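> just coords:
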């Protein structure tokens, strides 16, 4: 019964209901997470939006304000949640997250151990990867941070497959109840090499560990410890370059170079004096250019596979 309930909570609901979490989308870099509440309103630069008018609409709907402005109401996927969540700590973004999930070989049913929880950006995606029959046990030494993350997991509906614990994994290691049970371990710690021996005890033979570190000195120290019980040790730096796609007006037609204004169509309109004016000619061209706010280095991802000792 638990698996059925879990799948229901993580499944895509087509219509917005009172109490649902929605992502209010203005543009790709302007979004906000909002809990729908009948009788409440959402206000931004486009006007005032009544929550009551959102209820019953399908996710993805375009809704209008009292001023005629509009936003889109999107389902809170892990990808969108990563872009709107509160940053209690440095977070992992989509490029790193997708790479981690693939290299950890996560599938539904896996048991994953994570330390530390931080803002919960990665945890939400881990939960979706292992649902409905798997589970993520995430630990953070900071009690208030762990509590805030737990509240976020309830908002996004993944709390049924995520358990948040308060524990100093660097000093105490993972709880003994996980010895030999974990399919994967993820470490985001200042001194990950202190937690690696405990992670090795928790992992199943041939299972994979991933450690995220912002500095190469942390990577080197971790790799020295990993060589004792792990093999296939590799470190990656994921760099993502984003391009903005937009339509611009120009006197250049793609494939034809500069076109004489006399050869381009002109729009005609009548002035208040009765004379006929012609607009300057232009062609609409879709162009892509690198984003001016592209993220650079986030951190290093080190993966290692636990040796099978016979």
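Everything's here; your move. Keep in mind it's a predicted model, so treat the numbers as computed, not measured.
> when you work out contacts or count neighbours from here on, use the C-alpha atoms and nothing else.
Will do.
> in the stretch 1-150 of the chain, which spans are helices?
Counting by DSSP state H, counting those that start in this stretch, the stretch 1-150 of the chain has helices at residues 2-10, 78-84, 94-103, 121-130, 143-156.
> what number of residues lie near the closest residue to residue 67 other than its chain neighbours?
Excluding the flanking residues, the one nearest residue 67 by Cα to Cα, 6 or more residues apart in numbering is residue 47, at 5.5 Å. Residue crowding around residue 47 was assessed by other Cα atoms under 10 Å; the count is 14.
> list the contacts of residue 47.
65-69 (Cα atoms under 8 Å, 6 or more residues apart in numbering).
> what about it, distance to residue 37?
18 Å (Cα to Cα, to the nearest Å).
> likewise for residue 164?
For residue 164 relative to residue 37 (Cα to Cα), the value is 27 Å.
> when those two are compared, which one has more neighbours?
Per other Cα under 10 Å, whichever of residue 164 and residue 37 has more neighbours is residue 164, with 20 against 17.
> right, and that one touches residue 137 too?
Yes. In this structure residue 164 lies within contact range of residue 137 using Cα atoms under 8 Å: 6.1 Å.
> quick one, what contacts residue 226?
193, 196, 233, 304.
> how about the strands in the stretch 151-300 of the chain?
Using DSSP state E, counting those that start in this stretch, the strands of the stretch 151-300 of the chain run over residues 162-166, 182-187, 203-213, 230-236, 243-250, 252-253, 257-258, 268-270, 276-278, 283-290, 300-306.
> let's have those in JSON lines, adding distance to residue 78.
Formatted as JSON lines, those follow (distance: least, Cα to Cα, whole Å):
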{"stretch": "strand 162-166", "distance to residue 78": "14"}
{"stretch": "strand 182-187", "distance to residue 78": "18"}
{"stretch": "strand 203-213", "distance to residue 78": "19"}
{"stretch": "strand 230-236", "distance to residue 78": "23"}
{"stretch": "strand 243-250", "distance to residue 78": "22"}
{"stretch": "strand 252-253", "distance to residue 78": "41"}
{"stretch": "strand 257-258", "distance to residue 78": "44"}
{"stretch": "strand 268-270", "distance to residue 78": "50"}
{"stretch": "strand 276-278", "distance to residue 78": "50"}
{"stretch": "strand 283-290", "distance to residue 78": "25"}
{"stretch": "strand 300-306", "distance to residue 78": "20"}
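> next up, a structure to set beside the first:
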């Protein structure tokens, strides 16, 4: 199993996503002889998981059942252990698009945090790209290294435990894109510019406050980066449901008049029709942060 390559069957050492129903999921590290307790009873790794095909329905010890899913970056984002606040798929999809990430790309990231965006980047740049990610916090950096190895993407990523604002990313002139998610991104703009290749590289900064965005934009302009753009991405999910409507009665046809009837009456027998309609939610998730993008032109 790898988060960037699909496998058919579960093997020892894999990380699988156990789907419990009603959007309830949990990650499980598969180990021979181990057990995992769920609301439906125990899952025995040796007999219930190892050798099973991903997507299989597994019966627990109490008779209930769960599905065993192959991990993806999207599922990992929903199930990862939170060491910091994380980015979710709505912002991640926009970042991947606007930074023009593709297989073989070299990306610099700071900070690593809980690794939500890191896994999505790795899936996009595999199998020949590389991620250089910087985390200031020593324990979080070590946890990220361990997760990348456990998810079998360690060969695609280098984790550095350092202050990106003072020490940079550890590489220069090679990155196709740089992503910043730190409290003062304007202090790392020069390091980001130095890490990017000679032309065409892109920079993205995520900040929750508009004051951070203003300072970052000033630093981007001062460093010579161009094509500045700031976005706020809001997810608005519509509810599709069936609605029953009465059929109108336009009256008998009148061949002697060309005018159109403007008044309608309900059809005889209270005839109705059922149609599908989509309605926006009364409440929705609000602001998460601002995404600011810029481009490095030829030096």
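Nice, I can see it. Since we're looking at a predicted model, the values are computed, not measured.
> which two of the contacts of residue 47 of the first structure have the greatest separation?
66 and 69 (7.5 Å; Cα to Cα).
> compare those two and say which is more crowded by neighbours.
In terms of neighbours (other Cα under 10 Å), residue 69 is the more surrounded of residue 66 of the first structure and residue 69; the figures are 14 against 11.
> tell me the contacts of that one?
So residue 69 of the first structure contacts 46-47 (Cα under 8 Å, 6+ apart).
> for residue 166 of the first structure, same thing?
By Cα under 8 Å, 6+ apart, the neighbours of residue 166 of the first structure are 139-143, 146.
> now for it: what does it line up with in the second structure?
Taking TM-score structural alignment, residue 166 of the first structure has residue 161 as its aligned residue in the second structure.
> kindly report the same for residue 297 of the first structure.
Per TM-score structural alignment, residue 297 of the first structure is aligned with residue 287.
> spatially nearest residue to its match, not counting backbone neighbours?
residue 234 (7.0 Å).
> residue boundaries of the strands in the stretch 1-150 of the second structure?
Going by DSSP E, counting those that start in this stretch, the stretch 1-150 of the second structure shows strands at 15-21, 24-29, 35-38, 41-44, 57-59, 65-69, 106-110, 130-134.
> circling back to that earlier point, between the helices of the stretch 1-150 of the first structure, which one is nearest to residue 293 of the first structure?
Nearest of the helices of the stretch 1-150 of the first structure (Cα to Cα): helix 78-84, 14.4 Å.
> and the residue nearest the centre of the second structure?
For the second structure, the residue nearest the mean C-alpha position is residue 89 (2.5 Å; Cα atoms, centre = their mean).
> that one contacts residue 75, correct?
No. Residue 89 of the second structure lies out of contact with residue 75 (Cα under 8 Å); the separation is 9.7 Å.
> how near is the aligned residue in the second structure for residue 195 of the first structure to residue 299 of the second structure?
In the second structure, residue 195 of the first structure lines up with residue 188, judged by TM-score structural alignment. In this view, residue 188 of the second structure and residue 299 of the second structure are 19 Å apart by Cα to Cα.
> more crowded one of the two?
Set residue 188 of the second structure next to residue 299 and count neighbours by other Cα under 10 Å: residue 188 wins out with 22 against 7.
> which one is the more buried one nearest to, not counting chain neighbours?
In space, residue 188 of the second structure is closest to residue 165, 4.6 Å off (Cα to Cα, 6+ apart).
> neighbours of the one you found, how many?
Quick note: residue 165 of the second structure (other Cα under 10 Å) scores 19 neighbours.
> returning to what we had before: OK, contacts around the alignment partner in the first structure of the residue nearest to the centre of the second structure?
Aligned by TM-score structural alignment, residue 89 of the second structure pairs with residue 94 of the first structure. By Cα under 8 Å, 6+ apart, the contact set of residue 94 of the first structure is 79, 82.
> residue 46 of the first structure maps to what in the second structure?
So residue 46 of the first structure corresponds to residue 40, using TM-score structural alignment.
> nearest spatial neighbour of its match, chain-adjacent residues omitted?
Per Cα to Cα, 6+ apart, closest to residue 40 of the second structure is residue 64, 4.8 Å.
> again with residue 219 of the first structure
residue 213 is the one closest to residue 219 of the first structure (Cα to Cα, 6+ apart), at 6.5 Å.
> what residues are up against the equivalent of that neighbour over in the second structure?
Residue 213 of the first structure maps onto residue 207 in the second structure, with residues paired by TM-score structural alignment. Taking Cα under 8 Å, 6+ apart, we find residue 207 of the second structure in contact with 181-183, 213, 289-291.
> for residue 214 of the second structure, see how far away residue 207 of the second structure is.
10 Å.
> how many other residues sit next to residue 93 of the second structure?
12.
> I'd like the distance between the closest residue in space to residue 201 of the first structure that isn't next to it in sequence and residue 16 of the first structure.
Spatial nearest neighbour of residue 201 of the first structure, excluding adjacent residues (Cα to Cα, 6+ apart): residue 179 at 5.5 Å. Distance check for residue 179 of the first structure against residue 16 of the first structure: by Cα to Cα, it reads 42 Å.
> out of these two, which sits in the more crowded spot?
Counted by other Cα under 10 Å, residue 179 of the first structure and residue 16 do not tie: residue 16 has more neighbours, with 21 against 15.
> what does that one align to in the second structure?
Looks like residue 16 of the first structure aligns to residue 10 there (TM-score structural alignment).
> go on, residue 135 of the first structure?
Under TM-score structural alignment, residue 135 of the first structure pairs with residue 130 in the second structure.
> surely that match meets residue 103?
No. Counting by Cα under 8 Å, residue 130 of the second structure does not reach residue 103; the two are 9.4 Å apart.
> between the two, which has more neighbouring residues?
Taking neighbours as other Cα under 10 Å, residue 130 of the second structure and residue 103 compare with residue 130 leading, 22 against 15.
> tell me the contacts of the more buried one?
104-107, 122, 156-158.
> could you dump those residues to CSV with neighbour count and distance to residue 80 of the second structure?
Below are these laid out as CSV (neighbours: other Cα atoms under 10 Å; distance: Cα to Cα, whole Å):
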residue, neighbour count, distance to residue 80 of the second structure
104, 14, 26
105, 21, 25
106, 24, 24
107, 28, 22
122, 28, 16
156, 19, 19
157, 21, 18
158, 15, 20
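> surely residue 179 of the first structure and residue 205 touch.
No. With contact defined as Cα under 8 Å, residue 179 of the first structure does not reach residue 205; the gap is 11.1 Å.
> what do residue 89 and residue 75 of the second structure both touch?
Contacts common to residue 89 of the second structure and residue 75, judged by Cα under 8 Å, 6+ apart, are absent.
> re earlier: how close does the corresponding residue of the first structure for the residue nearest to residue 287 of the second structure get to residue 306 of the first structure?
Residue 234 of the second structure maps onto residue 239 in the first structure when the alignment is built from TM-score structural alignment. With distances taken as Cα to Cα, residue 239 of the first structure is found 27 Å from residue 306 of the first structure.
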